[in-house]
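Undergrad: For reference, the sequence and a predicted model appear below.
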Amino acid sequence: MATAILSRPEITAAEWEARQQLAACYRVFDMLGWSEMIYNHITLKVPGEEGAFLINPFGLHFSEVTASSLVKIDIDGNKLSDSPYGVNRAGFVQHALFHRHLPDAHCIMHTHTTAGMAVSSLEGGLQPISFYACNFQGQIAYHDFEGVTVRDEEGERLLANLGKKRVMLLRNHGILVMGKTLPEAFIKHWSLQRACEIQLATLSMGQPLPVSDEVVAVHQRDLHMAQVPGGPGAADFAAMVRKVDRIDTSWRE
């Protein structure tokens, strides 16, 4: 299990709160089965620090991440806090790109879940065949696979393909979502993952029953009526953190 790296006096209260929220998120992802060995990333901007964000230490499993072991870096990949851990370039290049160019991308999540990779590898991508899939119709960007994301020059194409959308399926690769808050990004990822899981199950049974464009429009119009107060994903994420705490509270360290 990872041990604490930073002492509390070295960081602001706002940064510590962000660290705890992000560490909790890594544990939630692991609890939900979204870990991928020591790979994949969730990043979060540091409040009040321009160009600084937190990322998981390369080499730790999601289940080992703690608030103090998260690495603070700038958008050029330089460490801004003392840490014995490095950062995976395959995660840094992509996440730094979006943090640099998209002011509203406060939190960015990228995973290689089986369902997410399967749907991203399917011609036509996500289809309007379930409640959750209808959430995303017309809101998903796609980017063709170009190999492992370690080359800066791919960034221009990633940004161009993303456009004004904040949810992307990286073809043959996986899920990428962004949010103005971590809970918002979380509920987007959870909903998209569910949509992909349901599509995987439905297509295995036969011909899916598509939802019409007219019904999709009504569904998206009325979605806000089913949200709990507190902001997108806030109550959902809090519920998942409570579940994690019943298993292990070491992420708080």
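TA: Done, it's in.

Undergrad: hey, let's count contacts and neighbours off CA atoms from now on
TA: Fine.

Undergrad: Now stretch 209-222: buried residues?
TA: Val216 (16 or more other CA atoms under 10 Å).

Undergrad: Stretch 235-242 too?
TA: 235-237, 240-241.

Undergrad: Could you dump those residues into a markdown table with distance to Ala24 and secondary structure added?
TA: What follows is the buried residues of stretch 235-242, written out as a markdown table (distance: CA to CA, whole Å; DSSP: H, G, I helix; E, B strand; the rest coil):
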| residue | distance to Ala24 | secondary structure |
| --- | --- | --- |
| Ala235 | 14 | helix |
| Asp236 | 13 | helix |
| Phe237 | 9 | helix |
| Met240 | 9 | helix |
| Val241 | 6 | helix |
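
Undergrad: residue ranges for the strands of the stretch 51-200 of the chain, please.
TA: Secondary structure of the stretch 51-200 of the chain (DSSP state E, counting those that start in this stretch): strands at 52-55, 71-74, 107-111, 140-143, 167-170, 174-179.

Undergrad: Presented hereafter is structure B, for comparison with structure A:
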Amino acid sequence: EYEGVATDLEERERLVADIGTKDAMILRNHGTLTVGKSVADCFIKLYFLERAGEAQVMALTAGPGGLYNPPQGTPEKAAGQGKYGLGMVAEKLAWPALLRKLDRIDPGFRD
């Protein structure tokens, strides 16, 4: 549960307890939170989490009869495959590309 800007240690401790061993969390009425080994890692997780949420909302507009449910085990298999690929995408491709884009838009952003 989001309680405002995390300035008191008790709230931070609750957030840490809530996220547990996971990499991402959706805070009710606030947004998303990701953790990782680098800014790149966190940003890419955040990006894909938010895109997944958008896709889910768009899919729900099709109504209950318009949704496809994959065979049992497929989501778990895909999640396992994505963990390795996401790290590679973050570190080797997406993050460097985003930094190059920022350099073009505003070369002073690093200052």
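TA: Yep, it's here. Please read all numbers here as calculations on a predicted model, not as lab measurements.

Undergrad: Spit out the contact partners of Leu200 of the first structure.
TA: 115, 118-119 (CA atoms under 8 Å, 6 or more residues apart in numbering).

Undergrad: Among these, which are located in helices?
TA: Per DSSP state H, helices hold the following members of these: 115, 118-119.

Undergrad: tell me the contacts of the aligned partner of Leu209 of the first structure in the second structure?
TA: Using TM-score structural alignment, the partner of Leu209 of the first structure in the second structure is Tyr68. With CA under 8 Å, 6+ apart as the criterion, no residue contacts Tyr68 of the second structure.

Undergrad: mind checking which of the strands of the stretch 51-200 of the first structure is nearest Tyr132 of the first structure?
TA: Comparison of these against Tyr132 of the first structure by CA to CA identifies strand 140-143 as nearest, at 12.8 Å.

Undergrad: which helix is the longest one in the second structure?
TA: Assigned via DSSP H, the second structure shows its longest helix as helix 39-60.

Undergrad: Quick check: closest non-adjacent residue to Met31 of the first structure.
TA: Closest residue to Met31 of the first structure apart from its sequence neighbours, by CA to CA, 6 or more residues apart in numbering: Val244 at 7.2 Å.

Undergrad: mind checking the SS state of the one you found?
TA: Taken by DSSP: H, G, I helix; E, B strand; the rest coil, the conformation at Val244 of the first structure corresponds to helix.

Undergrad: contacting residues around it?
TA: Residues in contact with Val244 of the first structure (CA under 8 Å, 6+ apart) are 24, 27-28, 31.

Undergrad: from the residues you listed, which ones fall inside helices?
TA: Per DSSP H, those map to helices at 24, 27-28, 31.

Undergrad: Weed out the non-buried ones from the residues you listed.
TA: With neighbours counted by 16+ other CA under 10 Å, these contain buried members at 24, 27-28, 31.

Undergrad: In those residues, find the pair that's most separated.
TA: Ala24 and Met31 (10.4 Å).

Undergrad: Not counting sequence-adjacent ones, nearest residue to the residue nearest the centre of the second structure?
TA: The second structure has Leu46 as the residue nearest its centroid, 2.4 Å off, counting by CA atoms, centre = their mean. The spatial neighbour of Leu46 of the second structure that comes closest, neighbours along the chain excluded (CA to CA, 6+ apart), is Thr34 at 6.0 Å.

Undergrad: Can you tell me what the one you found aligns to in the first structure?
TA: Checking TM-score structural alignment: Thr34 of the second structure goes with Val177.

Undergrad: Ala24 of the second structure - nearest residue in space that isn't next to it in sequence?
TA: Closest to Ala24 of the second structure by CA to CA, 6+ apart is Thr34, at 4.3 Å.

Undergrad: which residues touch that neighbour?
TA: For Thr34 of the second structure, the contact set (CA under 8 Å, 6+ apart) comprises 23-25, 42-43, 45-46.

Undergrad: which outside residues touch stretch 72-83 of the second structure?
TA: Outside of stretch 72-83 of the second structure, no residue comes within contact range by CA under 8 Å, 6+ apart.

Undergrad: Apply 10 Å and report the result again.
TA: The contact list for stretch 72-83 of the second structure, computed with CA atoms under 10 Å, 6 or more residues apart in numbering, reads 45, 69, 88-89.

Undergrad: and if you look at stretch 147-155 of the first structure?
TA: 88-98, 146, 161, 172-173.
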